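Trainee: Starting from these lines, generate the structure:
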Amino acid sequence: MNCWKIINFNKEYGINRLYLQSFLIGLLAFVLLYVPFSIKHGTISMNESGILPLIIMVSCLPILHSFVHILPLVMMNKRARFIYKRNTIFFPVINYYTKKQLTKKASLLAAVAPTILITIPGITAAYLYSEFYVYFLIFTAAHIAMTYTDFLYISYIARAPKQSFIENRNNEITILVKNETKSAG
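Mentor: Presented below is the predicted three-dimensional model:
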């Protein structure tokens, strides 16, 4: 196997820049989602009993996000493990690492799974439950901010060669390609 590309956004962009971009994308997502939903739901009295579940769900969101990344891998019988680090008081850093190399399709499926299984149901719940739509939008916008780096990885993986393999280790992703050996004769 030859290494096609090594992706480590913490080294390329810096962790503070990634956090700032994620925050701004989450804020933009909330604003862009809030306007049409507030027009759709009109002036409905907000149920204030949703603030405590929102705080609990947003604090559990990093763990839930990581579990949803691993869910497709478990369903495909791929082995993965969690690495839990507590850098700050509020936000734990949870990464997952695969034991073996994944195909490009499996890696893309694992990367897009949180968007399919958390963001889309959050938007649907905001549409269906008019009394709590703001809470669902806040939760969904926070999750969209978390998936920013996922979509950066997806953009690199999507541009990789078709038969490539993805290795996820040491907080970086390595895209590997099989050696093309030609026999003499």
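
Trainee: For the rest of this, base every contact and every neighbour count on C-alpha atoms.
Mentor: Noted.

Trainee: any chance you could map the strands in the protein?
Mentor: Listed in chain order, the strands found in the chain under DSSP state E are 2-7, 80-85, 93-98, 102-103, 165-169, 172-177.

Trainee: other SSEs contacting the first one?
Mentor: Right, strand 2-7. Packing partners of strand 2-7 (3 or more CA pairs under 8 Å, 6 or more residues apart in numbering; DSSP states H and E): strand 172-177.

Trainee: and the longest helix along the chain, which residues are buried?
Mentor: Counting residues, the longest helix found in the chain (DSSP state H) is helix 15-41. Neighbour-count burial for helix 15-41 flags 18, 22-23, 25-27, 29-30, 33-34, 37 (criterion: 16 or more other CA atoms under 10 Å).

Trainee: got it, and stretch 53-66?
Mentor: Buried residues in stretch 53-66, counted by 16+ other CA under 10 Å: 54, 58, 61-63, 65-66.

Trainee: Throw these into a markdown table and include distance to residue 41, thanks.
Mentor: Below are those laid out as a markdown table (distance: CA to CA, whole Å):
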| residue | distance to residue 41 |
| --- | --- |
| 54 | 20 |
| 58 | 23 |
| 61 | 26 |
| 62 | 29 |
| 63 | 31 |
| 65 | 28 |
| 66 | 32 |
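
Trainee: Here is the second sequence; please produce its structure so I can put it next to the first one:
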Amino acid sequence: MNCWKTINLSKDYGFHRLFFLSFLTSILAFIFLFLVWNMIFESKQLEDNGLIYVVIIAILLIPGHQLIHLTSLWLFRKKVKLTVKKKGFFPFLTVKYCELLSKPVAVLTVLAPLFSVSILLLSLSLLFPQYIHYFTILAAINFGICVSDIMYSYHFMRAPRKCFLEENKGGYDILVMNTEKVS
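Mentor: Presented below is the predicted three-dimensional model:
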């Protein structure tokens, strides 16, 4: 197998640019989602009890994001190594793929947190329209966390059809089969 492309977002864009893009995406997602939901439920009075729950859920979104990656890989019966590092008060989960992933599996795995958490939060906002401001804040935070996943999936989608993905330190290698015949 040959390496077709190496993707490392930290090297390509830098931490500060990724953080700014993520922050900007969160703000724009909140503005858009809140305006749309507020136009749909304009007659509902918003309630402001429950801010502590929003803060707790927002803190748990990052480990939950990693757990969704882990769960989606388990559903595809892929071997995964999970490590938990505690930095200060917060636990940080790291998911490491132990085998090559096909292109469809990689795209679905990378985008699983974006779709699952967003669908859950937007469905809850339909069920509890008095809390749409809280659910849109959480959905916007989720969009911001998923910016790097969206960027990775963009690169994966542009890769050759029958490629494999291997996780390396800080990114991914897109591998293609060697087509040369050896005599």
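
Trainee: thinking again about what came up before, return the distance of the longest helix of the first structure from the chain's centre.
Mentor: Offset of helix 15-41 of the first structure from its chain centre (CA atoms, centre = their mean, to the nearest Å): 15 Å.

Trainee: go on, stretch 81-91 of the first structure?
Mentor: The chain centroid and the centroid of stretch 81-91 of the first structure are separated by 16 Å, computed with CA atoms, centre = their mean.

Trainee: residues making contact with that stretch?
Mentor: 59, 62, 92-99 (CA atoms under 8 Å, 6 or more residues apart in numbering).

Trainee: could you redo the last one with a cut-off of 10 Å?
Mentor: Here stretch 81-91 of the first structure makes contact (CA atoms under 10 Å, 6 or more residues apart in numbering) with 59-63, 66-67, 70, 92-99, 171.

Trainee: Check stretch 2-16 of the first structure too.
Mentor: Contacts to stretch 2-16 of the first structure, defined as CA under 10 Å, 6+ apart, come from residues 17-18, 21-22, 149, 152-153, 156-157, 160-161, 164-168, 170-180.

Trainee: Just the buried ones from the residues you listed?
Mentor: 18, 22, 149, 153, 157, 160, 164-168, 172-177.

Trainee: Residue 43 of the first structure versus the residue most central in space within the first structure, what's the distance?
Mentor: Nearest to the geometric centre of the first structure sits residue 147, at 3.3 Å (CA atoms, centre = their mean). Residue 147 of the first structure sits 31 Å away from residue 43 of the first structure, taking CA to CA, to the nearest Å as the criterion.

Trainee: With residue 69 of the first structure instead?
Mentor: Per CA to CA, residue 69 of the first structure is found 37 Å from residue 43 of the first structure.

Trainee: if you count what's nearby, which of the two comes out ahead?
Mentor: More crowded of residue 69 of the first structure and residue 43, by other CA atoms under 10 Å: residue 69, with 23 against 9.

Trainee: ok, the residue lying closest to that one once chain neighbours are set aside - how many residues close by?
Mentor: Of all residues not flanking residue 69 of the first structure in the chain, residue 110 sits nearest, at 5.1 Å (CA to CA, 6 or more residues apart in numbering). For residue 110 of the first structure, the neighbour count with other CA under 10 Å is 21.

Trainee: Kindly report the same for the one 10 residues further on.
Mentor: Under the neighbour criterion other CA under 10 Å, residue 120 of the first structure is assigned a count of 13.

Trainee: The one 4 residues further on now?
Mentor: Here the neighbour count serves as a burial measure; for residue 124 of the first structure (other CA under 10 Å) it reads 13.

Trainee: List the residues that contact it.
Mentor: By CA under 10 Å, 6+ apart, the contact list for residue 124 of the first structure reads 133, 136-137.

Trainee: any idea what sits nearest residue 33 of the second structure, other than its immediate chain neighbours?
Mentor: Residue 33 of the second structure sits nearest to residue 136 (CA to CA, 6+ apart), 6.1 Å away.
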